[in-house]
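Q: attaching a predicted model along with its sequence, questions to come.
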Amino acid sequence: MVSFEEIEEVYKRLEGRLKPDEFKSMVEEKVIMMNGLCDSKTAAMLVASELGLNETIKIKDIAPDKGGVVFIAKVISIGDIHEFSRSDSSTGRVVNITFADDTGSIKAALWDEASDLVKIGDIKMGQSLKVKGYIKEGQRGLEVNVGRGGNIEHVDKAVAVNLEPMKINDIKSGMSGLNIIGRIIDTGKVRAFQRKDGTTGKVTNLTLGDETGKIRVTLWDSKAESADFKIGDTVEIINGYARENTFSNQIELQLGSGGNIMKSNTAVDYSETFTQIADIGINSAYSVTGHVSGLDEIREFDRPDGTKNKVSNIYVSDDTGRIRVALWGEHAELVNELDIGSEISIIDAFAKPGRNEEIELSAGARTRIQVLRK
């Protein structure tokens, strides 16, 4: 049963359009219909929206207490349609779309019949739409839910979008709804993996740079499969979210089905920052440049899972010091190409305590190595 106290605040906005018991009954019916996907207050907001609380507002004015809202905005990203099973054994569908206007952006979840508009191609990137839904606090902030009682209409006018990109150096862990423009300075291979539910996912990585720094970007599933980018391309990322990698202690950007990545014609300046060897600390990634002052042989070994791997060690020196660098996997073969005195740049190697408590660098899958002169 729904407590009227929980929905009284929403009821007051109806300004006497129906009796309290009638409103409560409609909310209880909505809770049952949504099959536990929303609480009583959210159901009350949806009912209020259906009753006509639908003044058009700007995205920046959308707040938790607005309940049902109507806004006109442009589609800037479309996610994948996900199917799920309800407790009554019926199948539900949902897709996430990011909308933007000249005041900001917001994510919208389109449920069931509303999600079919994406499936049949009625909703596409760049369209201007009038959206009617209700507000809910999501995992990464406010979002609009469009289900029964909601509505999507095409609007025959252009919507100006003002998405100010964030500089890479200003990104902090936990931020969401991030928009950045950067130049691709490294790409990775698309990898398949098994989820806990037995389905197969796809993932790949890019590294982007701007004039303030660089950041590793992880693309998931359809974004990974469609990632047709090369080093040197400039791209714009819309609706990413940031989190800290507990291994590298660095902030990384994640781009799932609710985000988007596209090529951009914007000019972006980037130059790699190299650290002098004497200034390297532990438990962080560094880029160094210098000459090879020592070479060891390749050593093969068995991993705990029974597969084989290989490693070799080199020593790199600059004007401030000398450091041991462990080259793992494919990097290990580099010792066959180098000589004492070869000039080399090692980008994004992880620093950790080594022999005799000396700091050493570990060059793994995330590391790029450039031989400047053999």
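A: That came through fine. All values derive from a computational prediction rather than experimental measurement.

Q: going forward, measure contacts and count neighbours with C-alpha atoms only.
A: Will do.

Q: give me the nearest residue to Lys189, chain neighbours excluded.
A: Once flanking residues are discounted, Lys189 sits nearest to Thr204: 5.8 Å by Cα to Cα, 6 or more residues apart in numbering.

Q: buried ones in the helix or strand containing that neighbour?
A: Here Thr204, judged by DSSP states H and E, is contained in strand 200-210. Across strand 200-210, burial judged by 16 or more other Cα atoms under 10 Å covers Lys202, Val203, Thr204, Asn205, Leu206, Thr207, Leu208, Gly209, Asp210.

Q: let's bring in a second model and compare:
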Amino acid sequence: MRVVLWNDKTNILESGELKVGDITRFSHAYTGEGFDGNVELHVGDKGVIEVIEINPKDVENRDYPTISKFATKIAEITRKQKRVNTAGTVKELFSTHTFKRRDSTTGKVMRFLLTDETGEITVVVWNDMVDRLKNVLRKGAKLRIINAKVKKGLANNLEIHVSSGTYVEPVTTEEELSRIVDLKEGLKHVNVKGEIATKPMFRNVKTSRGENVKLAVFELKDETG
């Protein structure tokens, strides 16, 4: 849901007190229809914004999904989505180009290739965001992209576009962990955390190349499986 802050309520964003990923309670707000026909939450002069810090009695962080739970896998991105949240690793960076707008001002654009275990997609970065991300974008960097536009590229392939309304941040190792229930055959670069549930079993096996190797096998569990 889109949230719209009015007048002095925008100060909480400008000061950095409210940031992406925060668990937040909105009180005395009201709803309205946005320009795209979807319901928006509006916070005006009578509204109250409260950033939840450390698990008060009636709120626990575990009751709320993290942003990563709303990320769309690259292979699942479609043109119908219009806006998308996704995450992945920077595979390749391309040069920055400048261009002249119709009003004779100069703009900037650059592209990079983002990949995850399901596929890859071109990310197009526009204008001020090119400068903002210059210290973040590097080959191998793991990023989360929030509220990017989905568009068709020149070759009819899908692209995601990053502009002033998009949030991009590095992803920490902890946030990259997969849940056991989400694992399936063929995934690469998988990070998972769990509890060892059985005593390890050791055995010697011979590979297809004729090499003798030692294996240790045990069961791992988390809250999902």
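A: That came in fine, so what should we check first? This one's a predicted model, so the numbers in the text were calculated from it and none came from an experiment.

Q: ends of stretch 83-101 of structure 1, what's the gap?
A: Using Cα to Cα, to the nearest Å, the gap from the first to the last residue of stretch 83-101 of structure 1 comes to 29 Å.

Q: what range does that stretch cover in structure 2?
A: No residues of structure 2 are matched to stretch 83-101 of structure 1 when aligned by TM-score structural alignment.

Q: residues touching that stretch, excluding its own?
A: Identification of contacts with stretch 83-101 of structure 1 by Cα atoms under 8 Å, 6 or more residues apart in numbering yields 35, 58-59, 72-82, 105-113, 115, 159-163, 239, 257-259.

Q: isn't the residue nearest to Lys189 of structure 1 right up against Leu219?
A: Yes: at 5.4 Å, Thr204 of structure 1 counts as touching Leu219 under the criterion of Cα atoms under 8 Å.

Q: the strand holding Thr204 of structure 1 against structure 2, how far on average?
A: Superposing on structure 2 and averaging over aligned pairs (mean Cα distance after the TM-score superposition for structure 1), strand 200-210 of structure 1 comes out at 2.4 Å.

Q: what's the separation between Pro170 of structure 2 and Val90 of structure 2?
A: Counting by Cα to Cα, the gap from Pro170 of structure 2 to Val90 of structure 2 is 11 Å.

Q: ditto for Thr115 of structure 2
A: Going from Thr115 of structure 2 to Val90 of structure 2 by Cα to Cα gives 6 Å.

Q: Thr122 of structure 2 too?
A: For Thr122 of structure 2, the distance to Val90 of structure 2 - Cα to Cα - is 10 Å.

Q: go on, Val123 of structure 2?
A: Val123 of structure 2 is 10 Å from Val90 of structure 2, by Cα to Cα.

Q: residues shared between the contacts of those two?
A: Contacts common to Val123 of structure 2 and Val90, judged by Cα under 8 Å, 6+ apart, are Phe112, Leu113, Leu114.

Q: got TSV for these, with distance to Gly140 of structure 2 too?
A: TSV is the format used below for the shared contacts of Val123 and Val90 of structure 2 (distance: Cα to Cα, whole Å):
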residue	distance to Gly140 of structure 2
Phe112	11
Leu113	11
Leu114	10
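
Q: alignment lookup: the residue nearest to Lys189 of structure 1 to structure 2.
A: Match for Thr204 of structure 1 (TM-score structural alignment): Met110.

Q: same thing with Gly232 of structure 1?
A: In structure 2, Gly232 of structure 1 lands on Gly140 (TM-score structural alignment).

Q: not counting residues beside it along the chain, what's closest to its match?
A: Val90 (5.1 Å).

Q: could you report the neighbour count for the aligned partner of that neighbour in structure 1?
A: Taking TM-score structural alignment, the alignment pairs Val90 of structure 2 with Ile184 from structure 1. Here the number of neighbours of Ile184 of structure 1 (other Cα atoms under 10 Å) works out to 24.

Q: just Tyr64 of structure 2 next, same as before
A: Tyr64 of structure 2 has 10 neighbours, counted by other Cα under 10 Å.

Q: got the contact list for the residue nearest to it when sequence neighbours are not counted?
A: Nearest residue to Tyr64 of structure 2, sequence neighbours excluded (Cα to Cα, 6+ apart): Ile23, at 7.7 Å. Listed by Cα under 8 Å, 6+ apart, the contact partners of Ile23 of structure 2 are Val51, Ile52, Glu53, Asn61, Tyr64.
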